[in-house]
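> Fold the following for me, if possible:
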Amino acid sequence: MSTTWDPALYLDFDDLRSRPFLDLLARVRASAPRHVVDAGCGPGHLTQVLGQRWPDARVTAFDSSAEMVAAARELGIDAVQESVTDWRPEGDVVVTNAVLQWVPGHRALLRRWLQALPDGGWLAMQVPGNFTAPSHELAREVADRFDVDLRDAATVAEPAAYADDLAGASSVDVWETTYLQRLTGEDPVLHWISGTALRPVRDALSDAAYRDFTADLAPRLREAYPANADGSTWFPFRRIFAVARR
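Next up, the predicted model:
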């Protein structure tokens, strides 16, 4: 079953979700690419950053979600609906941000994309590395009670594995960062993961069942991520990055 997306909910944490993309882009040292592709563009707000970085390049984008593509097109992005598994690499810079964790076998996909790039082309990717964090472990425990499967630690590889996958490139830069994000509002961790990790649960359950699911999960998350004296909550979020030049 495909996952549906809510662009507005995803953008509720725009600043926090954008920072890893900007950190990834800072390590792509392409000077004058002709064609830049945003593979899995989401609502397109970060695709615009690619156009600002390389104003003379043709910037195109795609996403598997019709809702996300529609949102990107409203921003004037040249976006089409397509899955990353069906896409045939083009362009001399390919950026994929927080997408490949949804794709089983994406390590082989990365190797194919790298081989398809022209000499001097760049491939940059970022995925979340927090599948063993309390937020995700608790969500899996509750989802199991509702007969919904959620992704586990095997969803993404460790940084060294991605470095091995891209070792044939002329340069490889792989790293990880744990951002300590300050979240605010009622049940902020639940709200954060509702826009991403919990989308398969929302798709699988009825409205009433999903309310029961969140009612069960919310107090567990509040205990795992207690509020500070000012009412905010610290939320550690690990990310894994890789940049390679063919």
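
> all contacts plus neighbour counts: C-alpha atoms, from now on.
Noted.

> can you give me the helices for this protein?
Using DSSP state H, the helices of the chain run over 7-10, 14-25, 47-53, 66-74, 106-116, 134-145, 159-165, 188-194, 199-204, 207-224.

> now the other sequence, so there's something to compare against:
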Amino acid sequence: MWNSEKYLQYSDAQTRAFEDLSARIDARDPRRVVDLGCGPGDLTAALSRRWPQALVSGIDSSPAMVAKAREHGVQAELGDIREWSPSADTDVLLCHTAIHWVPEHPKLISSWLNDLPDGSWFGMCSPDDAGDGIHSLVEEVADRPHWRELISDCVLRLGEVMRPPDEYYDLLEQKGFRPEVWQSRHWRCLHGDDALLNDLEAAPLRPIRARLDDEKWEAFRAEFAPLLRQEYPQHTDGTTRFSTRMLFVVGHRAQ
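Sure thing, here's the model as predicted:
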């Protein structure tokens, strides 16, 4: 179960990436705007303010997230993006920090691009720091013999899921979109004891938390936390500093 309140506390990095992505979408008068993996809807609501004439909607697989999005005034629906397809009037399609949860996403993107109309825009962003300290530490603990059968299959393994940037570029170009692909690194500074662990619980560690009961979750945290503290030590001022790299993919199909 995704915790919408904790996710919103994690929203600084989410907001930065969303703003960077949506700023490159130059749609003038879109009819329909869809946010796949809309989460609690606070960022989707910003799309309604930007394009007040458009029908803006969100899709998310979490009932808690959909409920929170509706509180933000978003027309949110419960659904799996694997089973979704755009309608003929979808002029802007965004998938913000959700696509990396779907291993087969290149095939999905290809299908969406086929269905989008002339003049439409597609945009996605995703974590792209496979092999960094955080992901390596999660995999290290999850692959230990006493955890492997319980949680190894629900660990986010970016190195196995995300494709090289040029593959996304080629995919958009092959579908008649003018592509723009870039990466950015965002440095963050968190405050308090185990601040990074608490931050990770909001999103990257949620599938593991959902798999484990309270006792096993505390046992996992007890093994993971010391590794995290060693790799990302707390500074004398009480802060923990780390960075995340994001991949952005934007495409526009000419009229």
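
> so who does the residue nearest the centre of structure 2 touch?
Of all residues in structure 2, the one closest to the mean position by C-alpha atoms, centre = their mean is T97, 1.6 Å from it. The contact partners of T97 of structure 2, by C-alpha atoms under 8 Å, 6 or more residues apart in numbering, come to Q14, G37, M124, C125, S126, P127.

> just checking, which of those belong to strands?
M124, C125, S126, P127 (DSSP state E).

> The first one contacts V249, correct?
Yes. At 5.3 Å, M124 of structure 2 counts as touching V249 under the criterion of C-alpha atoms under 8 Å.

> Can you tell me what R27 of structure 1 aligns to in structure 2?
Alignment note (TM-score structural alignment): R27 of structure 1 maps to R24 of structure 2.

> Tell me how many other residues surround its match.
15 (other C-alpha atoms under 10 Å).

> will you turn the ones in strands among the contacts of T97 of structure 2 into CSV that also has neighbour count and distance to A76 of structure 2?
Below are the ones in strands among the contacts of T97 of structure 2 laid out as CSV (neighbours: other C-alpha atoms under 10 Å; distance: C-alpha to C-alpha, whole Å):
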residue, neighbour count, distance to A76 of structure 2
M124, 24, 19
C125, 25, 20
S126, 21, 21
P127, 21, 24
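
> Mind putting those residues into CSV with distance to K68 of structure 2?
Shown next, in CSV, are the ones in strands among the contacts of T97 of structure 2 (distance: C-alpha to C-alpha, whole Å):
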residue, distance to K68 of structure 2
M124, 22
C125, 22
S126, 22
P127, 23
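
> so which of those residues comes closest to L93 of structure 2?
Checking those against L93 of structure 2 by C-alpha to C-alpha gives M124 as the nearest, at 8.5 Å.

> Now do the contacts for that closest one.
L21, L94, C95, H96, T97, I99, F248, V249, V250.

> which residue lines up with R50 of structure 2 in structure 1?
Counting by TM-score structural alignment, R50 of structure 2 lines up with R53 in structure 1.

> How many neighbouring residues does that match have?
14.

> Against D14 of structure 1, how distant is it?
Separation of R53 of structure 1 from D14 of structure 1 (C-alpha to C-alpha, to the nearest Å): 19 Å.

> mind checking how far V69 of structure 1 is from S83 of structure 1?
12 Å.

> and if you look at A218 of structure 1?
Noted for A218 of structure 1: a distance of 32 Å to S83 of structure 1, by C-alpha to C-alpha.

> do the same with G105 of structure 1
Applying C-alpha to C-alpha, the value for G105 of structure 1 to S83 of structure 1 is 14 Å.

> and what of T4 of structure 1?
Applying C-alpha to C-alpha, the value for T4 of structure 1 to S83 of structure 1 is 13 Å.

> overlap in contacts of V69 and S83 of structure 1?
F62, D63.

> more neighbours, these two?
More crowded of V69 of structure 1 and S83, by other C-alpha under 10 Å: V69, with 26 against 14.
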